[in-house]
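**Q** this is the structure alone, sequence omitted:
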């Protein structure tokens, strides 16, 4: 039986939660696995609605209706309650990582300044205390002891902001994507239809809930459609990937997904337990997004877990971005991975991201002339529809540049995604990124931030560096080329420099570098105006030309030497040297 989730539906998420609280108050809404294995808590629709209404009342009386509120995002019941409390109070939820350290502290301060935040919800008491100490003047509001609080549900204005989703952009100036209640409802309906959610669906996620794929791509469709969602912390998966698969088996999960790296990690760690004790036959939809989908990874995953009942047709590549709330396009349920056909003009093994829904049309446009291109030709992906966000918070110039594109014979404004792709026989294929962003394991990294971190890690580094990504064993890895002044070479301890750089990048960005090449001044290519040419630098690196002018290019802790020993990638939250 299908869940009632109709095309063009305008029922808000808060109205949906109230509906389930009335019609099935004792049904489980969420199950929590704090250690990734054992059930450590759960909450029913009735209990969630009751507590959220009381928290909404507390927030309303604290003057937080219509105000942005920090929401430390741990994958547990506190965050779910805090989010629903924000929605009920008419406040604007601003999810942030729960662990804030080093450069992340300045990022949080920047978010607080940009959004004008005055309060943090105590979804995790220690995190809330840390934030109040970090940011003078910000207050903390507890989510506990709600029994005596009068309930409150604000009227839902579809045009008002529901969530500020701060992008994984430059740490000095993160941009808040304004997701209205209309955007949220429109995208959740798109997701529910695309995923084929039905009354027997069960969702599981270990993705961080401050990330749009974890929150909007997994948790909220389950909540909107009234089906249970199992939540486990990201670290539990990264420590032992088999926990994800075991939880899918044990809780009879039908919908779950992750970026490409997670499937690759499961394949590489498949020896952690016997296949005959794993049953993945009930997994109907294994979505894959947030970073490029690798055909070879998907094939290896199918081969590795077919013996556990996993079906190739369950794989579901999709494409989206925060500026479109989260979801833009996905394949057909049961179709599996579809690769660009040989008769296409582009001879590349590109993975189809399906047909964009009628409610969210996609056009491929020449990014320079701003004219649509024919089928099979590469261009920038432009998106239109009610799911496209309202813009960037307090940034009219960036909003106009990104959200206000127009096309002849087309009504409404388009979102310029900055991503490149093509359409062939009605299906969308993503070919790359027009921006300089590095996407490593689903996390966006600005090359300038990594370069800055390395430059500050040791006085021997010059002022020019170039960070970029390369593909290694079907996974994107991060490489940095950095100039070192020639007069200092003899006096420098190269190993200490690389040690410092590795430590700093891992600590501040959660990434282990695949390679760090130290080169003479002038070796990093630049434009005539002095801008670093990262694409050119990548080309020179891959050709071996940069290695010939390198002062030091080998270090046992660099990823390329680790990879040569064993393919054992590490999660973004873990520092390993």
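**A** Perfect, thanks for sending it. Computed from a predicted model, the values in this text were never measured in an experiment.
**Q** for the rest of this, base every contact and every neighbour count on C-alpha atoms.
**A** Noted.
**Q** now do the strands in the stretch 451-577 of the chain.
**A** Remark: strands of the stretch 451-577 of the chain, listed N- to C-terminal, are 465-472, 475-484, 515-520, 550-552; assignment by DSSP state E, counting those that start in this stretch.
**Q** also this one, for the comparison:
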């Protein structure tokens, strides 16, 4: 039984009868203590080895006791409110250490992944940012890191877990619902990692709605995760959700999945797990690397919630996954998609369980111009998947990031969110917190979180379409690197999954488009052939010309611990000759006419209109609102005028804005000129 009731009207009754926690007032200490009281022998976590055998486990009572013991030990070295950096493997020690800090009234910092590339670099960045009083973890791990990082400016106390396990007393400080529970460091996809202050209220509200939307209020939860425990989805969406829902979460250390993706599916099959998931690249790896022989031993019929987060390149990948694994019991209706980010605790939107996902085709050129319109041919088609609807008691809106004005359904803009899941802010960054967490829509007083992500709404369903900091804007159109990556991977099997980067090498030079491509270990095609395929695909699909294509060995595209490309860091590493380059190809970029200023565009527009309307009976310069209302002007002519203009100048125009502008010739010219010009600062 879930610990978190679904409806406000039931809270008082349920809390009295069952001792169920109320997200308005409870803390994580309440949540674990209630679980230990209601289900003392329930196995919450089981740890798997490389053969998917269970090698360790924790019951709710064991975790409650361990947390209280560690908390008592921590108070020999620090006090309530101190920050503690977790430095553990992806095993049960991480969970015990986390709750030990929570029970001590201290604030754990999560976000250091010790078994990934460049973990030392990330550790130093996080440690110097969070300034922990204590660093805790197994003795061996602490010794290794302490020897390598003697110059940390925070001068922390390094405390082995082995010492804390031997504390003689037990304590549990409940804390306050509005207090910071822990600090989750971002993955660093679009900027340097940031510490996010998440309160108990943020967490329990989000868990409550996850439990409800996944229908685990009365049904027993069974989950499996290979995700890093230092990542928000691994820690919140798996570890904490198991306590809130009541059930076992099996943990497969990430290294075992990366070494052999089939292990994930083998564990799901062996233990008949109902809920598991990961980023799109994980499904892609399984589709490409699970062999026919391994398939013979799989049974995925029990996997009823296959979770996947927002990703612009996911539609084709997820459809291929469904086709391949349908033979072993997997069904497309078991896919559950969502959108979320650490700044919103975890989940912001989600699709419904047991409902077929909404794969929708849109015009790529229209999306690049800011409109979610149907595709008109297969060459212009880009498939996206609905990320579902907003959590109850929260709100998702689409906003023009330049004007802070809300956009109507079908317009692409920045995703903004408000509600109880929105974190307190960034640690020690008051200016950024004010800018990102307290944004205001023009004419409203409510504060919103600016996500930095692009998307649009259709029938209350959110579609994610890219990240603002990653997109390249050329001649009024935006190009999404994830879209380019997906198109390239589909075109050439020698390109590694989730392993291309597309960016401007020189931010001041709009024609310095660079593409970095990681190759599989033993490519079939020659390097020249692979580069030529990539060049032709990009020029034909996007009508742009790369200046440089770089082929690299694995590791050429820098990634977050969860596998997302870090464009800015990859660009920097390329400029510093720090990537494992195999071969570089440079191309001549065609001379394109310079973009028009507004004044030049106005001249061009008036010439074009004059020529396009010369056969009209009505003088276009005499357009008025009255003539439109009285139908003195043929609306079909105006419709064709818009389409012809879009075709001639290769742009997209909002039909409603166009019709409003048609009430006045000057307004019409102004609208069209702004569409094809650039602002000169």
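**A** Perfect, I can see it now. From a predicted model like this one, the values you see are computed outputs, not experimental measurements.
**Q** fetch the TM-score of the aligned pair.
**A** Their TM-score after superposition, calculated using TM-score structural alignment, normalised by the length of the first structure, is reported as 0.76; 491 aligned residues with a Cα RMSD of 3.7 Å.
**Q** picking that back up, of the strands of the stretch 451-577 of the first structure, give the one that comes closest to residue 24 of the first structure.
**A** strand 475-484 (43.7 Å; Cα to Cα).
**Q** angle of the closest one against strand 465-472?
**A** Relative orientation of strand 475-484 of the first structure and strand 465-472, computed by axes from the mean of the first three to the mean of the last three Cα atoms, to 10 degrees: 150 degrees.
**Q** what is strand 475-484 of the first structure packed up against?
**A** Here strand 475-484 of the first structure touches strand 438-440, strand 465-472, strand 515-520, going by 3 or more Cα pairs under 8 Å, 6 or more residues apart in numbering; DSSP states H and E.
**Q** what comes into contact with the second one?
**A** The contact list for strand 465-472 of the first structure, computed with Cα atoms under 8 Å, 6 or more residues apart in numbering, reads 436, 438-439, 447-448, 450-451, 455, 476-483, 524, 532-535, 537-538.
**Q** what helix or strand is residue 263 of the first structure on?
**A** Using DSSP states H and E, the secondary-structure element containing residue 263 of the first structure is helix 260-268.
**Q** give the aligned range of the following helix or strand past that helix in the second structure.
**A** Scanning forward in sequence from helix 260-268 of the first structure, with DSSP H and E defining helices and strands, the next element found is strand 285-288. Counting by TM-score structural alignment, strand 285-288 of the first structure lines up with residues 305-308 of the second structure.
**Q** then stretch 204-215 of the first structure?
**A** Under the criterion TM-score structural alignment, stretch 204-215 of the first structure matches residues 224-235.
**Q** how about the counterpart of residue 435 of the first structure in the second structure: what's its closest non-neighbour residue?
**A** Here residue 435 of the first structure is matched to residue 469 in the second structure, going by TM-score structural alignment. Closest residue in space to residue 469 of the second structure, ignoring its immediate chain neighbours: residue 190 at 6.2 Å, by Cα to Cα, 6 or more residues apart in numbering.
**Q** quick one: the one you found and residue 453 touch, right?
**A** No: contact criterion Cα atoms under 8 Å: residue 190 of the second structure and residue 453 do not qualify, at 10.1 Å.
**Q** can you check which residues contact both of the two?
**A** Listed contacts common to residue 190 of the second structure and residue 453 are residue 467; contacts here mean Cα under 8 Å, 6+ apart.
**Q** which one, of the strands of the stretch 451-577 of the first structure, ends up nearest to residue 118 of the first structure?
**A** Residue 118 of the first structure sits nearest to strand 465-472 of all the strands of the stretch 451-577 of the first structure, at 35.9 Å, using Cα to Cα.
**Q** which other residues reach the top strand by length along the second structure?
**A** In the second structure, with assignment by DSSP state E, the single longest strand is strand 447-458. Residues from elsewhere that reach strand 447-458 of the second structure (Cα under 8 Å, 6+ apart): 341, 343-344, 372, 397-398, 408-418, 422, 436-441, 462-469.
**Q** have a look at how far, on average, it is from the first structure.
**A** Taken against the first structure, strand 447-458 of the second structure registers an average deviation of 0.6 Å after superposition, with mean Cα distance after the TM-score superposition for the first structure.
**Q** list the helices and strands the next helix or strand after that strand packs on?
**A** Secondary structure here is assigned by DSSP H and E; on that basis, the next helix or strand after strand 447-458 of the second structure toward the C-terminus is strand 461-467. Contact partners of strand 461-467 of the second structure among helices and strands, from 3+ Cα pairs under 8 Å, 6+ apart: strand 381-385, strand 447-458.
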